[in-house]
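[1] Sequence and predicted structure are below.
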Amino acid sequence: METKGNKLLLLIGTAWLFDALDVALLSFIMPVIKESWHLSAGQMGAVSAVTSLGMMIGALGCGYLADKWGRKPVLIMTLLLFSLGNLALTVTPNVETFLLVRLITGIGLGGELPVAATIIADHFTGTKRARMLVLVDSFWAFGWILASVLSFVVMPKFGWRITVLITAFMGLYTLIMRRHLPEKAPVEQTTRLGFWPALKQVWSTKYRRATVCLSILWFVIMFAYYGMFLWLPSVLVMRGFSMVHSFGYTVLMSIAQLPGYYLAAWLIGKLPRKVVLATYLIGTMLSAWAFGTATTETIILISGAWLSFFTLGAWGIMIAFTPGQFEVAARGMGMGFAQSIGRIGATIGPYLVGALIGIGFKIPAIFMVFVGALILGVVVLLFGLHDEDR
């Protein structure tokens, strides 16, 4: 069982890595296309937000399809979609076409995460499930690190299009998944409910409180994460660092994600998950305040590392927390719906940063917006959710 569990962790974790690689790479591409296409702050906000809009559609639609058709075919479909999307991205001639392709790519990206988490949740229970979900989410950090390295080594020499082309070949991984991913989880059962009845199910009295609270929490976490991290290289450039130098800083900040995940996975077996998640959210809040107000290289680096540590650890704990709030037949839709609401936050966050910069807001003031959202998240977590799984 342990060997099968490690194999499943590697299969799903690698898919997670590709998803993170794509999202992270966009943050590095943004300052490049801003210069080459002479984009305004508002257009930059649209570039960062459109992928999240697609991800919102993908999370809801693919979560439902995972309950209806099964997890494996839907997961493979999402991986193929965003790989083909990246292939198309390499030939986009202008920002308008770029936005359209990123919207389509985002549907695959958004669909992959909740379906992949549901597969892990179906195979394990209790503390083992929670730890496996945090560990699979830790592959997100490796995706960011790989994106940082590609941006630091490949992009300055060959441009962003060749860099994206490399990621398009990740679609070949679906051949491995098709062969090695189990057809069905031990507890998987699909439902023949239509879309609207399935959606009504997660809003029934049985799940309503969990659906509302999880949706708010996912909104807050994605609003803060995408708003801060998609703009991270650009913020460093605005702070006076050269573009390539900022990539190097981001590599170091990305590495800090890994101990955040691993400590969270260990703490989940020692403390109530609500306590661990609240601690990480508060850590994210304090780190965001420190990064937003930092004035020296040393403070920017240290606070950025802590921001990576806590923000991604909190995301991992949420991945562990969410599936267990729904029974198997409603799990795909429940996970997908909560994350689709989160994607609204992921769409608003980066767009809002661009809009606020465009009207003259300074970086410290913008980061205080994320601090306020995180305070709301802590309140909802502590007073709205229970620790037990279904």
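    Sure thing, it's come through. Residues are numbered from 1 along each chain as shown.

[2] use CA for all of it now, contacts and neighbours both
    Will do.

[3] what sits against Arg71?
    By Cα atoms under 8 Å, 6 or more residues apart in numbering, Arg71 lies in contact with 115-116, 118-119, 184.

[4] ok, which stretches of the stretch 51-200 of the chain are helices?
    All helices of the stretch 51-200 of the chain, identified by DSSP state H, counting those that start in this stretch, fall at 71-89, 95-123, 126-137, 139-153, 155-158, 160-168, 173-180, 195-202.

[5] then this one, side by side with the first:
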Amino acid sequence: MLIERDDAAISAAGAHASAVAAPGTAPHTAGARPGTHQPGQVTRGQIVARIERMPGNMMHVRARLLIGLATFFDGFDVIAIAATLPLLIGHWSLTPGQIGLLIAAPSVGQLVGALLFPALAERFGRLRSIGWSAGIIGLMSVFCGFAPSFEIFLLLRIVQGLGLGGELPVAATYINEVTRAHGRGRFVLLYEVVFPIGLMVSNGLGAVLVPRYGWEVMYFLGGVPLVLFFVLRRLIPESPRWLAEKGRLAEADSALRQFEARARAPLPPVGDTSRFDAMTARHPRRRVRDLVSRAYLGRTLAVWMLWATCGFIQYGLSTWLPTVYKTVYHAPLQLALNLAAGASVLGVVGSLVCAMIVDRVGRKPVINVSFLLCALSLVLAGVFHASSVYVVATFCSLAMGFLACGFITAYVYTPELYPTSIRAMGCGLGGAWLKIAAIFAPGLIGATIGTGNLSVAFYGLAVVPLLAAATVFWLGIETKGQVLEELEV
């Protein structure tokens, strides 16, 4: 109720706000917050100019927290299977084939979701799509906790995958679109860090709760995102960039005024917006097929390889780690879960470091160096695979930590590469390649574990980030510090 009354006050204040120093806008009115904009003849260029003059404020924080809640539980539910798999194997007497199916099959749902929800976001809005996907994630997680059989559990995980696959690309799109160029990498990555935090918390809670309360508790906790289905659109505004691109300029102005009303200090004048008007007018409206046109093909190939690498390593390695430690190295269940949780901690640390440096050194250097170090760690895990579980776990944890650096940077880098009209679909197709890789990676790891030859698995995994680093280096562009509309071609 307090939040609703606060939003009502913001809307009331925004209704009386006036434009400042923009050509053709009205003068100040008494009591208006300096720097806010009065509804009138609004252009896309003016919307972009107002976004670019606006530093982060409490509405940005609210958006980051609420959408971050969905992203947090996206990470939580993705890795919950790793914490619960050792018990599920015994609970339903699963065969190696069923184990591989349980890990890989939900990626089919995620693949469909990665294509479906970005398409919905392009048509119906970013927040509607995020709310729908969060609702599916939460509801299916609760149902998983009551699953009476392996077959029903598997089916529920596939349906849940629709939401898991669709939430992250659209959430990254929204956060990028409401953020100005200056400091965008740091702002977005500090939001995206909630995903590896979700992985870490899932592993940590799994290590504490699963041995005591059973596997079901993880899926009951994973039901929290269902709340966002009911409240998200009431608490934060739609993306002004998306509304403006759709020609809904009055709604874009209203949404943006909700951000402006939360500014900590008076905003500077909008000034001459001709530069931004030129940016939004010089390029045609793009369609999905333009993702593989001559203008965007290089960027798209770099994005696909980047996301496929993250999926191959994340799903092919992290979901198997507790089981590998327990079955290959004969570690007790509690120790296996603790070692896997340690990998998640390094992922969070690496993500925070990236957030601090990505606007200084650029997106491409962070991705390339992270992937090269990930590959090196996997090679060392293969070299020393016959050592103790602690040695192998150290190298695997380092690999996951370095992967997290490149993975999280993909969420700020990918939306920057595409125009607003196809941004969500560009992110969604990248996420689709992540899911395709996730479908095949667990089978590869399962086959090598079955033979007991872990070195082959580690060496094979190491090749993937090496190829990704080369692809991003040659085909990717640098995007740091540039307005999103400047990056269009």
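    Good, I have the coordinates. What you see is a predicted model, and the numbers here were worked out from it, not measured in a lab.

[6] now what about the TM-score between them?
    The TM-score (TM-score structural alignment, normalised by the length of the first structure) is 0.93; 385 aligned residues with a Cα RMSD of 2.0 Å.

[7] quick revisit: just put the helices of the stretch 51-200 of the first structure in CSV and tack on distance to Gly377 of the first structure.
    Formatted as CSV, the helices of the stretch 51-200 of the first structure follow (distance: least, Cα to Cα, whole Å):
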stretch, distance to Gly377 of the first structure
helix 71-89, 29
helix 95-123, 20
helix 126-137, 19
helix 139-153, 22
helix 155-158, 37
helix 160-168, 34
helix 173-180, 35
helix 195-202, 21
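
[8] Among those helices, which comes closest to Ser308 of the first structure?
    helix 139-153 (9.1 Å; Cα to Cα).

[9] Tell me the helices and strands packed up against that closest one.
    helix 2-37, helix 160-168, helix 243-255 (3 or more Cα pairs under 8 Å, 6 or more residues apart in numbering; DSSP states H and E).

[10] Can you say which of those is nearest to Leu60 of the first structure?
    helix 2-37 (16.8 Å).

[11] Adding distance to Gly111 of the first structure and mean neighbour count, write the helices and strands packed on helix 139-153 of the first structure out as a markdown table.
    Converted to a markdown table, these look like this (distance: least, Cα to Cα, whole Å; neighbours: other Cα atoms under 10 Å):
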| stretch | distance to Gly111 of the first structure | mean neighbour count |
| --- | --- | --- |
| helix 2-37 | 10 | 19 |
| helix 160-168 | 17 | 19 |
| helix 243-255 | 24 | 20 |
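
[12] wait, doesn't Ala63 of the second structure sit right on Ile236?
    Yes: with contacts counted by Cα atoms under 8 Å, Ala63 of the second structure reaches Ile236, the gap being 6.0 Å.

[13] Stretch 363-379 of the first structure aligns to what range in the second structure?
    Mapping stretch 363-379 of the first structure onto the second structure (TM-score structural alignment) gives residues 454-470.

[14] so which of the helices and strands packed on helix 139-153 of the first structure gets nearest Leu80 of the first structure?
    Per Cα to Cα, nearest to Leu80 of the first structure of these: helix 160-168, 9.3 Å.

[15] So which elements touch the closest one?
    Using 3+ Cα pairs under 8 Å, 6+ apart: helix 160-168 of the first structure touches helix 2-37, helix 71-89, helix 139-153.

[16] what sits up against the match of stretch 363-379 of the first structure?
    Under the contact criterion Cα under 8 Å, 6+ apart, stretch 454-470 of the second structure has outside partners 302, 305-306, 309, 312-313, 367-369, 371-372, 374-376, 378-379, 381-383, 385, 444-445, 448-449.

[17] what do you get if the cut-off is 6 Å, keeping everything else the same?
    305-306, 309, 368, 371-372, 375, 378-379, 382 (Cα atoms under 6 Å, 6 or more residues apart in numbering).

[18] Make CSV from the residues you listed and add secondary structure, distance to Val188 of the second structure and neighbour count to it.
    Listed next are the contacts of stretch 454-470 of the second structure as CSV, based on DSSP: H, G, I helix; E, B strand; the rest coil; distance: Cα to Cα, whole Å; neighbours: other Cα atoms under 10 Å:
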residue, secondary structure, distance to Val188 of the second structure, neighbour count
Met305, helix, 21, 23
Leu306, helix, 18, 29
Thr309, helix, 21, 28
Asn368, helix, 19, 22
Phe371, helix, 20, 30
Leu372, helix, 23, 23
Ala375, helix, 26, 27
Leu378, helix, 28, 28
Val379, helix, 31, 24
Gly382, helix, 34, 24
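
[19] Can you tell me which of the residues you listed is nearest Gly68 of the second structure?
    Distance to Gly68 of the second structure across those (Cα to Cα) is lowest for Leu306, with 22.3 Å.

[20] and that closest one, what pairs with it in the first structure?
    So, by TM-score structural alignment, Leu306 of the second structure is matched to Leu217.
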